[in-house]
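1. sequence-free structure coming up:
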């Protein structure tokens, strides 16, 4: 009886685990990301290729409704202000299905961007086919890309920093350290971290 019960438990755990396994896990460090063309809050389409002089991009999957994403909004604005002038702008993408999360509708995105004064594009992954390519699972989830002769190479994946609750208590600024190293042509010390946030609504 003990053996059969143990077997059942193992089968149950395996089934639960498999339910959360994405067969297309997205990009790894060193991979080259494909470009996209998504609608911005101004109604125009935005692609990475539009930024001819960009040295890289902070592609951040985020949204209106997630408390974690909201907590990071000011920090995302600061990242764009700091690094856009250095050739590494923020490209924010809302991956959520607005039918499941009405707060993340296109109209609500426009309103939120106005209220917060977003200085970066805020794009809608309307067909929900871009975030799986990247392997984004949370909001916010950051992918730092370097614009190279071969394409957009993935240099960092994960969280913005190590304290979503309080910016004043942050000890390690993962994204800033990664961008600084990339711009200096140095090895990025921390290339992957666990994204902390809400699951993407599909």
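-> Perfect, thanks for sending it. Everything numeric here is computed off the predicted structure, so don't read it as measured data.
2. okay, CA-based contacts and neighbour counts for the rest of this
-> OK.
3. Which strands or helices does the helix or strand where residue 181 lies pack on?
-> When secondary structure is defined using DSSP states H and E, the element that contains residue 181 is helix 174-184. Counting contacts by 3 or more C-alpha pairs under 8 Å, 6 or more residues apart in numbering; DSSP states H and E, helix 174-184 packs against strand 141-148, strand 151-158.
4. Show me how far the first one is from its chain's centre.
-> So the one you mean is strand 141-148. Using C-alpha atoms, centre = their mean, to the nearest Å, we find the averaged C-alpha position of strand 141-148 to lie 10 Å away from the chain's own average C-alpha position.
5. if we look at that strand, which residues are touching it?
-> The list of residues contacting strand 141-148 from outside it, by C-alpha atoms under 8 Å, 6 or more residues apart in numbering, reads 33, 54-62, 134, 152-160, 175, 178-179, 182, 195-197.
6. repeat that for 7 Å
-> Outside strand 141-148, the residues within contact range by C-alpha atoms under 7 Å, 6 or more residues apart in numbering are 54-62, 152-160, 195.
7. adding another structure so you can compare the two:
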């Protein structure tokens, strides 16, 4: 079932965390934070929405990193119910796609709850002061292949944040599979 993200809560401060990465090290928000902003993405391995846009996520992340934006992806899904989202499978996914950013495992799901993440993909774009400025979609394509003229909404918003510290007022929510919460 597809779910959509809530409207951007401008100025909401990023919550610190410490999570293991597929690269074998522990990561905190301060390690990821970029001089011009930070993008935290909640994704997972199995979600068809994420898989459909993976190439564009990788392209945009790489280009945003070149602009001084720190980038990380977090998977918070229950790996007991969805074994393809296990930490071992995350390592394979990061290697297969050549992630240029840390891919972090939120096994307790505490970070997803702290951020209010609801779906995969769910994008949180912060300015240099770690104030939320973007909570929208990657682009208009959803699960479809992107046409040559599709607007790169996430990239454009994060570029604006890097340049001005402020995100666009008009944002269209991201849509994807719900976070797979643990039972109980």
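-> Now that the structure is in, tell me what you want to look at. Predicted model, so just to flag it, every value in this text is computed and none were measured.
8. for the second structure, what's the longest helix?
-> Using DSSP state H to assign secondary structure, the helix with the most residues in the second structure is helix 48-66.
9. That helix vs the first structure, average distance?
-> Relative to the matching residues in the first structure, helix 48-66 of the second structure has an average distance of 1.0 Å after the fit, by mean C-alpha distance after the TM-score superposition for the first structure.
10. To what extent is residue 8 of the second structure buried, counted in neighbours?
-> Taking other C-alpha atoms under 10 Å as the neighbour definition, residue 8 of the second structure ends up with a count of 21.
11. coming back round to it: next SSE after the helix holding residue 181 of the first structure?
-> Using DSSP H and E, the next helix or strand after helix 174-184 of the first structure towards the C-terminus is strand 198-199.
12. check the fit of that next one onto the second structure and give the mean distance.
-> Average distance, strand 198-199 of the first structure versus aligned residues of the second structure after superposition (mean C-alpha distance after the TM-score superposition for the first structure): 0.6 Å.
13. Helix, strand, or coil at the residue nearest the centre of the second structure?
-> The residue at the geometric middle of the second structure, judged as the C-alpha nearest the mean C-alpha position with C-alpha atoms, centre = their mean, is residue 41 (0.8 Å). Using DSSP: H, G, I helix; E, B strand; the rest coil, the structure places residue 41 of the second structure in strand.
14. That one pairs with which position in the first structure?
-> Residue 41 of the second structure maps onto residue 60 of the first structure when the alignment is built from TM-score structural alignment.
15. So that match sits against residue 94, correct?
-> No. Counting by C-alpha atoms under 7 Å, no contact exists between residue 60 of the first structure and residue 94, whose distance comes to 8.6 Å.
16. roughly how far out does stretch 58-66 of the second structure sit from the chain middle?
-> Its chain's average C-alpha position is 12 Å from that of stretch 58-66 of the second structure, according to C-alpha atoms, centre = their mean.
17. what residue of the first structure takes the place of residue 67 of the second structure?
-> Residue 67 of the second structure maps onto residue 86 in the first structure, with residues paired by TM-score structural alignment.
18. what about that match, neighbour count?
-> Using other C-alpha under 10 Å, the number of residues around residue 86 of the first structure comes to 14.
19. Please report how far residue 31 of the second structure lies from residue 13 of the second structure.
-> Distance from residue 31 of the second structure to residue 13 of the second structure, counting by C-alpha to C-alpha, to the nearest Å: 16 Å.
20. again with residue 122 of the second structure
-> When C-alpha to C-alpha is applied, the distance between residue 122 of the second structure and residue 13 of the second structure equals 16 Å.
21. what number of residues lie near residue 155 of the second structure?
-> Applying other C-alpha under 10 Å, I find that residue 155 of the second structure has 21 neighbouring residues.
22. Now do the longest helix of the second structure: everything it contacts.
-> Contacts to helix 48-66 of the second structure, defined as C-alpha under 7 Å, 6+ apart, come from residues 43, 71, 99, 100, 120, 121, 142, 143, 144, 155, 176, 177.
23. what's the mean distance for whichever helix or strand comes after it versus the first structure?
-> Remark: after helix 48-66 of the second structure, the chain's next helix or strand is strand 69-75, criterion DSSP H and E. Once the two structures are superposed, the average separation between strand 69-75 of the second structure and the matching residues of the first structure is 1.0 Å (mean C-alpha distance after the TM-score superposition for the first structure).
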